[in-house]
Each structure stands twice: as C-alpha cells, then as structure tokens.
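J.: Kindly generate the corresponding structure for this input.
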Amino acid sequence: MNITEEISFLIESKKDKIIQVSDKIWEFAETRFEEFQSAELLIQTLEQEGFTVDKEVAGLETGFIGSFGQGKPIIAFLGEYDALAGLSQVAGVDSFQPINLRGSGHGCGHNLLGSGSLAAAIAIKDYMEDHQLPGTIRFYGCPAEESGYGKTFMAKSGLFTDVDTAFSWHPSTMNAVTHTSSNAVIHGHFSFTGRSSHAAASPHLGRSALDAVELMNIGVNYMREHMIDEARVHYAVTNTGGIAPNVVQPEAEVTYLIRAPHPTQVKELFERVINIAKGAALMSETKMEYRIEGACANLIPNATLEKVMHKHMDILGFPEVTSEEVEFAREIYQSTSQEDKITAKKQVGKPLSARLEAKPIADFILPYSENLSFMAGSTDVADVSWNIPTAQCVTSTWAFSTPFHTWQAVTQGKTTYAHKAMLLAAKTMACTAVEVLLNPELVVEAKKELIERLDGETYQCLVPEEVNPPKRSKSKTSLQAMN
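T.: Next up is the predicted model:
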C-alpha cells in the first residue's frame, strides 16, 4: 500500500471511536477555558491509544499534550474543542431550535476539529509502530481558541520550541489547503469606576462610569476613520452598572477586540484605544483600569508543507455523498439568508456557485494557489506558525453558504457528511506528517521558508508576561458518572 492507502486504512479502522468522541464533545458544548469534560475525554482516548499525557500545561486547566515516541522529528497536531456561548441548537434539523436558550453550541465545529486532529495523531502513531520509525508525535490539546488564545499561552511558555512541524485544519464549506495570513488581535477589557448618587435629587454629586464607557465607545468609533482598511475593532458592554435609571452608575465595563494585519500595527491601535479610554475617564471624572485578556499574532503560511498536504488531499478526494446527505445540505442552504448566499457565491465565482446551488456539499478539492489570501478574523494557530512551520487545510463539514458561528453550523456538527469531512482532514494531515517522518529535507526546507517569510523578525508574544490564563471552577465528576 502507498502512504494514502495505508493512512486511510488506519483511520477507517478507528473511525467509529473518533466519531463518538466528536459527537460527545458536540454534546458537551463547553465554552472557553471550561472544556473540562471535552479535555478529559480526549485525554482518556489518547491514553487508551498509548500516548503519555501532560495535563494543565502552560497554566491552562483544560490544556494538555499527549506524546508518543522519541527523538526527531517532533510533529505536532493541534486540536481545539471549545464551543460558543448562545448557540445552543438541536442537531440534524433545518430550522432554529435551541436546546437551551442560554446554552452554548459548536458554531465553529471545534468538536470536529479536535477529533480530526486526534485521528491524525493516532494514525501516525500506528504507522510509526508498523514501520518501526523514530520520531515523536504530539497532540496539543488547545483550549479557548474563541477569544481565549490557548495556543498563545502555550507559545508564551515555550511549548513549541523543540517542535519541527505543526498541522491543523478547520471545518468549512470547501475542501482546500489554505495559503493565508490573518489579522493579529489584542483582547482588552476596560473598567471604569465613578460615584453613585440619586440621579434626580443630587445628580451633581454623581460621576457616571456608564457615561465613561459610552464616551470611550464614541471615541473609538471616531478612530475608525483614521486606521488602515484591514483593521477591525469590535466591542461589547459587559457591565452597565445596574438597571436603575435613577441611580448614577458607579461602575461599568467594556471589552474590546482590536485587530490588524501585523503585531506592530495592532499594538499601535491598542495604544490609541487606551488613550481614548483615558480621555473618557478624564471627561467623566472617573477612574479607568484596563487589562489584556489575551492576544494572538498573524498567520505565517508555509508553502513547502502546504504543497505536500494538497498533493495528498487531491489523491484522497472527498468521499461519496448520499442523496439523503445532499437533501439535508440543500435544506440548510435554503435556510441561510439571501445576503449569506450572495456572499458565498462571490467567494467561489459563478461556475462553482452554480454547481454548489444544485448540490450544496463541496465534494471536490479546490486547486492549491500560492497567491496569499487574507482572513480578516484571527486564530491562535498564528502564534504556533511564528515559531515552527505550520500547514492547515479546510474540509466541507458544512453546506455551501453556511456562515460560521451560527445555528446552521451547530446543527450540522453531527451529520454523516461532517464526519466524512473530518476524516478527510485527518487523513490529509497524517499523510503529510508521514512525508515529514520519511523526508528530513522537507523539514529543512520548511524551516528555511519560515525564516525567509519572517525576514529578520522574531516571535514576540502579544500577551504580557504577567498575564496568565484564567482559572475556572470545575466539577470533579468523572466521565463514568456522567455516562
């Protein structure tokens, strides 16, 4: 058997276990830094498969590293498993049906992401045993990708310094190996403290923290005209200081995400936002404090690894889909808004959009291109990519036109075509990793490319040294008790 055939056989032989893990994590739907059940399930599975596991790495209660083998090369697979708040949704239906209105859901498909990377790590372990190959395989259990930046904290702690290559993937509506960069981001939280008073009897004695938050938001909105086009700024008021209008609010808080294509640019923007917050405090005669919650850099692509990854994805192809799968995907496509459909069509062009309207599951592999694309969002995979050569792919776990972070993404998280796409990603990553094991020159070339792309720059973590991951209370209930 060749590499793709052997890896496919190894993953198919354990696909039922992997699918069960993915579906269980979908059910847990745990949000950032609270993925205790999800992490424990992944850890148990790794240990059953012969990996040794280091827990609570980099101060992350739900972060871990599973390792197998010894020596070089050291190959990392990155797994995520956090859900999103407010996206509770019944699986396998074509309409919005929350399980719990205040619940969470896997609107970015991280139940699939973590399980697919797990499948790749296990397959490579089995391949190494069968062929008696030296090397080390690591599965990085990475919590809180959604505005928590687990991998950034891992990179800050030096957990990737000895790794040779890293591989990851992401659920999508297409099958492709991505050559892309992204926005760097800083997540800042701003707290204002004023003085309470009766809003009618003695308003002159009060100093409104809520006024300060509003003034800050107005100031930042005026800043938007004077920043580069690629930058993004988003905010949410997290504490209004109360619900009584006749009380001058003594406290209020707002949280901000500031994005730009390069770490230096995002740092400059963040400093401007801090100055605006200081001005708001001065105008309202309140006190302001801020803290950085987390951050991540911009992605550094690696064509050397990506070309190998695309070769294997192209050979593997997308598995055959059934008429029932196509029909459900069509129902999901119809449920998306007209704006979503128009946006999706523009992204793929007329020929492909016509094909996908008729059959809304992308059962083909897009060609690879070294033309750099840009993602306005952010990912903490970026901090890994600044340290070691990193390659990623996407597979069509979702129907065409499915927006990220929506109930439509959640409801497809346990579909059979999502499982097929997850296993395709696992096979693609594992085949690429085999090439790394067998061809030391590939690592040399990938590292050389990374150095050239950095062009003299070195990794500087955007999270300050004194900032650590938050701690969450957790239940000691075992998985056996939950089952």
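
J.: rest of the way, CA atoms for contacts and neighbours
T.: Noted.

J.: V254 belongs to a strand?
T.: Yes - according to DSSP: H, G, I helix; E, B strand; the rest coil, the state of V254 is that of a strand.

J.: Surely it touches G241?
T.: No - with contact defined as Cα atoms under 8 Å, V254 does not reach G241; the gap is 11.0 Å.

J.: In three-state terms, label I292 for me.
T.: Following three-state DSSP, we place I292 in the strand state.

J.: Setting aside sequence neighbours, what's the nearest residue to it?
T.: The shortest distance from I292 to any non-neighbouring residue, by Cα to Cα, 6 or more residues apart in numbering, is to G188 (4.5 Å).

J.: tell me, how many neighbours does the residue nearest to T397 when sequence neighbours are not counted end up with?
T.: Closest residue in space to T397, ignoring its immediate chain neighbours: A418 at 4.0 Å, by Cα to Cα, 6+ apart. Counted with other Cα atoms under 10 Å, residues neighbouring A418 total 24.

J.: Also S172?
T.: By the criterion of other Cα under 10 Å, S172 has 25 neighbours.

J.: so who does it touch?
T.: 394-398 (Cα atoms under 8 Å, 6 or more residues apart in numbering).

J.: Restricted to helices, list those.
T.: Nothing among the contacts of S172 maps onto helices, per DSSP state H.

J.: Turn those residues into JSON lines, including distance to G50.
T.: Shown next, in JSON lines, are the contacts of S172 (distance: Cα to Cα, whole Å):
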{"residue": "V394", "distance to G50": "28"}
{"residue": "T395", "distance to G50": "28"}
{"residue": "S396", "distance to G50": "30"}
{"residue": "T397", "distance to G50": "29"}
{"residue": "W398", "distance to G50": "32"}
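
J.: Pick out whichever of those residues sits closest to E457.
T.: E457 has its nearest neighbour among the contacts of S172 in V394, at 28.2 Å by Cα to Cα.

J.: thinking the closest one is in contact with N175, fair?
T.: Yes - V394 lies in contact with N175 (Cα under 8 Å); the separation is 5.4 Å.

J.: let's see this one next to it:
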Amino acid sequence: MSKEALDEIVSAIERMRPACEVLSDRIWDLAELKFEEKGSSGLLAKALEEEGFAVRRGVADIETAFIAEAGAGKPIIAFLGEFDALAGMSQVAGIAEQRAVTTGATGHGCGHNLLGVGSLMAAVALANYLNDKGISGTVRYYGCPGEEGGSGKTFMVRAGAFDDVDAALTWHPAPFNGVRSTNNLAVLEYYYRFKGVAAHASNAAHLGRSALDAVELMNVGVNFLREHMPQDCRVHYAITDAGGRAANVVQAQAEVLYLIRAPDMPQALNLAARVEKVARGAAMMTETDVEIVFDTASTNLLPNITLETTMHENMMALGPVAFDETDIAFARRIQKTFTDEAIASSIRLYQIGRDVFSAAKIDGALPLHLGLRHFEGHSHFRAGSTDVGDVSWVTPTAQCWAPAWAIGTNPHTWQVVAQGKAPAAHKAMAHAAKALALTGLSLVKSPELMKAAKAEWMEKTGGKPYICPIPTDVMPGAVSS
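T.: Coordinates of the predicted model:
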C-alpha cells in the first residue's frame, strides 16, 4: 500500500469520525434486539444514502436487513455490519460499576453499535476513494441483523445475497488489536417443547404427566451424553418455560432451548440427532409428547489466511491505536472489576504479549492493548460461533479486531456496555475502519491478491459454496419461547 493511498484513507475516516461517533452512540442508546433493529438499521441505511449509496431494504425477507451499494464493476467488496443488542444488558455508560439504566432492559453487550458504524466508515471511505480516482470496483455494505442468536447472515446467504461478492471484510470490538485467525464452531439451535397432562400434584398426581419432569430428564440425559461426544463439541441449554409457578400443579407444558456446537456442520447435525434421541427418550419415560422446533443455525468459520495476512500488513502500516492517558485511566478503572485470572486469561488467549510494536506497560499494568498482536499465519480454535461463518463458505472472508475494551473484558458483560461510548472505543472503531478500507483497496488494486484469496477458498471448499441446512420453511425470528 502506497503512503499516499494510506494517508488519503486515514484522512477520510478521520473526517468522518465526529459524525460517526454520534451515530454509534445513538445505536448504543437504541439497543434493539435481533430482528427488531428498525431504528438502528434505519439510521445506518440513511447515513449511507446520504453518502451516495443505493440502498435495498428487506433483503432475504428480513425487515431490518439491507444492502447499500456504490461504484460499479468488479471486484465487489463487501463490508459486514451488525447492530443488534442483547437482552438484560442495560448498563450506564462511562462508569466502572454495574448499574442498569433500566433494570432488565437491553444493552450493547457485544459492541455491535461500534461494529456496524466502523464497517460503514470503511465502506464510505473506500467507495469515495475509488470514485475520486476513477477506479473500477463496487463497494457494498451489508446491514446484517440478528447476529445474537438470530443468524441473520445465514438467512441472507440462503437467499443468495452474497453470491456475486468477491471478498467480504469485517471486524469486531475486543480487548486486543490485530488479526487472530480462528476456527469457530458450527451451531444449531432447537426448542424442545414437551406437552403432558395437568393434575393436582397431591391428591391426583397419578393422573398427571409432567412436562417439566421430561425437561429435567432430558437435561440429565444430555449431561451424561457429554462424556461421549467429541471434546471440541459444546452443548448448552436454558429452560425457557418451566410450566408455571404453582408447585401443587403437575406442569402440562415445559420447554428447553438447546445450542449444539461442533467444529463443522456435519458433526453438529450428528450430535443434534443424538440429543433428539435423548429428548424422545425423556418423553417416553414421562408419557409426554415432545415437539422439536428448529430455530436457527450458523456454519463454522472458514479462515482465509491470504486475506488475513494482507489485513495484518495494513494494520502494521497503520501502527497502534493512539490512546491517551484519559483512555488508559478509564480502562484501569474497568480492569479493577476483573479478577487477576480474567486479565491473565485475556492476555494468554489473545497472545497480547507477542507484539509487533512495543507495548509499554503503564504503572506496571496493561489496561489497554497499546500495540499490535503478532499474526501467526495459521488458525486457532475458538469455541464461539458467528454467522460470519456462513458468509465465509460462499466467498473469501476475513476480519480483524480492535481494542475497544480494557484487557480482561469478556463479551456479553456489563463492562462491554459501560465502555460502549468511551473515547477509547470510538478510537478503536475508527482504527478498524481504516484497516478494513485499506484491505479492500489492496484487493481492488491487486488482481493477484484477489486471485490468491479465491484460490485458497477454492482449495478449502472444493469450489462448492456450502449453504447452512436451514429448513426452507424456517424464517428468521419465527420461533419464540
């Protein structure tokens, strides 16, 4: 990447920063749940229209999904944006203690207010650069709803929204700066709904058939199953309907939600079939009926080392995030809410100590990542799941991470929400936008790079896109407990 091009992209994003920080904060305020992000989706789509993008709403029959496009011709570079929040994560911003704005309300516990806006900044900067220089290329921003438990991208992929994309780029807030290639797990979600017979729990219990007993027996059975499944698999559950609050009634209905994870989708499907047998066995033991309702799914992530290497090189050219003493002081206050084990785990997990740049400690501690992690050139196991995986199976895909959070911060915690409007988070957002835009420009300017990224994708997939096996009659957000 030439210094001139780098400077132009960086300057363009810096000019956008004030307005985009306001936009990110407005989305933080809205904190809308999966597939309900009408306000957040609308704000992002409007901002892109004002920048000259043509916006198509309602993609894949999802009201809050959209595609914004600028430019013309090949290649087609996609930037992925998310903007959904989490239930029960309400938290006052800018303080280092747990305090809800409204008890039980929603909150941006995964930083998607930053993610969506950062990707928007990258798309706008790259589109304007190509237009100004008269360079062929199409830039798309994908407004992707429902990443948290909704798998919005999975449905968008099923609808063919990414079929003509040459490469997809994204990022995520984190406690570290850099590229970390990961193999995420495939995941399937099912509701197991048991129906029994109500009865008085004391004088007519023999007439009852307890759906709650069935749920509990299923959970016990699956717990025994854990010993006999591959060690990289994961199974989690939550009882979403215990059948009522009266203890003297045999519960006639009960429901449990299961997330079934495995290194790839075929393994996940095999494990789901075994869980189904446990559920049906529980129903047989209790003389109840069970309905198994598919909710959603996401395919495991397919890393593209070619793209990730280029992204890392662009992050090296950018240098570290320019945090100041105020940023460090707030991060230190947040970090005091963590155990030493959590901080050490964060440093170890993300290998923050292996830095390209010098990352001097501040007063003997490392509250924010002040450097850039070393890129190993190979993938790591990561037990989480993301619908970015579904995009990666239809087009070469890469993502980076930017240090929006104090070291030790875990996603889906009140500490993430508390840091969501902080100046440090805004700086990380802009930094990620620069890395994404520069990587997009690298792909546009280098047909050889694009060819190499596609060749790697072809080798790993056999040239056949993999579409997650969601039943054709399942629509996003259709299942509720």
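
J.: Fetch the TM-score of the aligned pair.
T.: The TM-score (TM-score structural alignment, normalised by the length of the second structure) is 0.95; 473 aligned residues with a Cα RMSD of 1.7 Å.

J.: Using JSON lines, lay out the contacts of S172 of the first structure together with neighbour count and distance to E27 of the first structure.
T.: Converted to JSON lines, those look like this (neighbours: other Cα atoms under 10 Å; distance: Cα to Cα, whole Å):
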{"residue": "V394", "neighbour count": "21", "distance to E27 of the first structure": "23"}
{"residue": "T395", "neighbour count": "27", "distance to E27 of the first structure": "21"}
{"residue": "S396", "neighbour count": "28", "distance to E27 of the first structure": "21"}
{"residue": "T397", "neighbour count": "31", "distance to E27 of the first structure": "17"}
{"residue": "W398", "neighbour count": "30", "distance to E27 of the first structure": "18"}
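
J.: N371 of the first structure pairs with which position in the second structure?
T.: Per TM-score structural alignment, the equivalent position to N371 of the first structure in the second structure is H378.

J.: which ones among the contacts of S172 of the first structure are found in strands?
T.: Counting by DSSP state E, the contacts of S172 of the first structure place 394-396 in strands.

J.: Which member of the residues you listed is positioned nearest G158 of the first structure?
T.: Using Cα to Cα, these come closest to G158 of the first structure at V394, 27.1 Å.

J.: Report the contact partners of the closest one.
T.: Residues near V394 of the first structure by Cα under 8 Å, 6+ apart: 169-172, 174-178, 425.

J.: Can you check which part of the second structure stretch 204-218 of the first structure sits on?
T.: Aligned by TM-score structural alignment, stretch 204-218 of the first structure corresponds to residues 206-220 of the second structure.

J.: Look up how far S396 of the first structure lies from the closest residue to S182 of the first structure other than its chain neighbours.
T.: Spatial nearest neighbour of S182 of the first structure, chain neighbours left out: M375 (4.5 Å); criterion: Cα to Cα, 6+ apart. Distance from M375 of the first structure to S396 of the first structure, counting by Cα to Cα, to the nearest Å: 18 Å.

J.: corresponding residue for W171 of the second structure in the first structure?
T.: Residue correspondence to the first structure (TM-score structural alignment): W171 of the second structure is matched to W169.

J.: Would you verify that that match is located in a helix?
T.: No - if the criterion is three-state DSSP, then W169 of the first structure is strand and not within a helix.

J.: Can you report how many residues neighbour it?
T.: W169 of the first structure has 29 neighbouring residues, counting by other Cα under 10 Å.

J.: The one 10 residues further on too?
T.: Here the number of neighbours of H179 of the first structure (other Cα under 10 Å) works out to 22.

J.: Check the alignment and tell me where it lands in the second structure.
T.: So, by TM-score structural alignment, H179 of the first structure is matched to S181.

J.: I'd guessed its match sits against T306; true?
T.: No - at 10.8 Å, S181 of the second structure does not count as touching T306 under the criterion of Cα under 8 Å.

J.: hmm, back to that, so how far is I300 of the first structure from the residue nearest to S182 of the first structure?
T.: Applying Cα to Cα, the value for M375 of the first structure to I300 of the first structure is 12 Å.

J.: Would you tell me which helix is longest in the second structure?
T.: Taking DSSP H as the criterion, the second structure has its longest helix at helix 3-30.

J.: which stretches of the stretch 51-200 of the second structure form strands?
T.: 54-57, 66-72, 76-82, 137-144, 167-174, 182-183, 186-195 (DSSP state E, counting those that start in this stretch).

J.: Any idea which of those strands gets closest to A360 of the second structure?
T.: strand 167-174 (19.2 Å).

J.: Work out for me the element K345 of the first structure sits within.
T.: helix 338-348 (DSSP states H and E).

J.: so after that helix, what's the next helix or strand?
T.: Going down the chain from helix 338-348 of the first structure, the next helix or strand is helix 350-358, by DSSP H and E.

J.: ok now do F83 of the second structure, which residues does it touch?
T.: For F83 of the second structure, the contact set (Cα under 8 Å, 6+ apart) comprises 27, 32, 37, 40-41, 112-113, 115-116, 144-146.

J.: if we take those residues, which one ends up nearest to W457 of the second structure?
T.: Using Cα to Cα, the contacts of F83 of the second structure come closest to W457 of the second structure at C144, 22.5 Å.

J.: how near is the residue mapped onto the closest one from the first structure to F77 of the first structure?
T.: Matched by TM-score structural alignment, C144 of the second structure corresponds to C142 in the first structure. Between C142 of the first structure and F77 of the first structure the distance is 10 Å, computed by Cα to Cα.

J.: Tell me who's in contact with A252 of the second structure.
T.: A252 of the second structure makes contact with 195-198, 208-212, 243, according to Cα under 8 Å, 6+ apart.
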